[in-house]
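1. One predicted model, sequence on top.
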Amino acid sequence: MEKQFIPVNIALLTISDSRTIENDTSGKVLRECILNADHHLADQQIVVDDRYQIRAIISKWIADPDIQAIITTGGTGLTGRDGTPEAVKILFDKEIEGFGELFRQISYHDIRTSTIQSRALGGVANGTFIFCLPGSSGACKTGWNDILKEQLDARHRPCNF
């Protein structure tokens, strides 16, 4: 007997010093992906690249039993104030090393060696899955279409989140 689709309650956080609701293209891409896959968008926010503000929002979502997954976009690079990994990794109970590894492997086909500058990462905190994607729309599409779409679907085999 085939498993039924179970929608996941997902919170979405854009991390950027310059994005607003009007020009947050990556947030819009992920929002559409989440909704088109029939998941629920539990919350969506934009925050500046400040590790304490990032942690405050994500910690609130981790403590919310109605939020099952968190996706962030932005702040994973190596320049300036990019600090998403430093802000989020400390909150993990367990890191999902394979997420960042697979993301970079898939990205290599599109951006070649530039993928080494991506610090995409995933983990689990208090039973909530957390995935941090780069800030480009292309990277968000890659992360969703090639990894998260299947892993957040209970019907995916041999295993899923």
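-> Thanks, I have it.
2. Please make it C-alpha for all contacts and neighbour counts, starting now.
-> Fine.
3. Helix, strand or coil: sort out the residue nearest the centre of the chain for me.
-> For the chain, the residue nearest the mean C-alpha position is Ile71 (2.7 Å; CA atoms, centre = their mean). Here Ile71 is recorded as strand under DSSP: H, G, I helix; E, B strand; the rest coil.
4. and here's the other structure:
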Amino acid sequence: MSKIEGERDFLSVNIAVLTVSDSRTLEDDKSGMTLVQRIEAAGHTVAARDIVKDEVDLIVAKLGVWIADESVDVVIATGGTGVTGRDITPEAFAQVYEKEIPGFGELFRWVSYQKIATSTIQSRATAGVAGGTYLFALPGS
């Protein structure tokens, strides 16, 4: 069995993938499919996958369903984290967080800076916890 940091056994987790988009479908959602492929390649399970439009109420509702589902350990969302008018994923996630994990967004932007330089300031990647479920919101591109 794989080890993490040479100390702990690998623990597979069940991850739900949420794409936030007004235009994508499951068939043409490249970002969501990339997440699914990487999750499975890393030895984890994709517990669910869905797409919702860029609307706070729809995002909050879907998060609520997955937070209540004991078979979902983690939710990873893609899309809606930029700075345009329709990018509201961080605001929706903030409504459900019991605890925010501010270091995630900071680390994400630092890693992104290595590749895209100052364009990383447009990212509002965020993470938090609600109901024992870890929630991550990533850019769609």
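-> Happy to help now that I have it. Only a predicted model underlies this, so the values are computations on that prediction, with no experimental measurement involved.
5. Quick check: the residue nearest to the centre of structure 1 touching Ile15?
-> No: look at Ile71 of structure 1 against Ile15 with CA atoms under 8 Å: they stay out of range, at 10.6 Å.
6. mind listing what the counterpart of the residue nearest to the centre of structure 1 in structure 2 touches?
-> Matched to structure 2 by TM-score structural alignment, Ile71 of structure 1 sits across from Ile76. Residues in contact with Ile76 of structure 2 (CA atoms under 8 Å, 6 or more residues apart in numbering) are Ile15, Ala16, Val17, Leu18, Leu135, Phe136, Ala137, Leu138.
7. out of those residues, which are inside helices?
-> Among the contacts of Ile76 of structure 2, no member is found in helices (DSSP state H).
8. Could you tell me how far the aligned residue in structure 1 for Gln37 of structure 2 is located from Thr25 of structure 1?
-> Aligned counterpart of Gln37 of structure 2 in structure 1: Glu32 (TM-score structural alignment). Using CA to CA, to the nearest Å, Glu32 of structure 1 is found at 11 Å from Thr25 of structure 1.
9. Please name every helix or strand in contact with the longest helix seen in structure 1.
-> When structure 1 is parsed with DSSP H, its longest helix is helix 97-111. Contacts defined by 3 or more CA pairs under 8 Å, 6 or more residues apart in numbering; DSSP states H and E place helix 97-111 of structure 1 against strand 121-125, helix 137-143.
10. how about the strands in structure 1?
-> Ranges of strands in structure 1, per DSSP state E, are 9-15, 40-47, 69-73, 94-95, 121-125, 128-133.
11. Output those strands in JSON lines; the columns should cover distance to Cys140 of structure 1.
-> Output for those, formatted as JSON lines (distance: least, CA to CA, whole Å):
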{"stretch": "strand 9-15", "distance to Cys140 of structure 1": "11"}
{"stretch": "strand 40-47", "distance to Cys140 of structure 1": "15"}
{"stretch": "strand 69-73", "distance to Cys140 of structure 1": "7"}
{"stretch": "strand 94-95", "distance to Cys140 of structure 1": "20"}
{"stretch": "strand 121-125", "distance to Cys140 of structure 1": "13"}
{"stretch": "strand 128-133", "distance to Cys140 of structure 1": "6"}
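12. what's the closest of those to Lys141 of structure 1?
-> Checking the strands of structure 1 against Lys141 of structure 1 by CA to CA gives strand 128-133 as the closest, at 9.7 Å.
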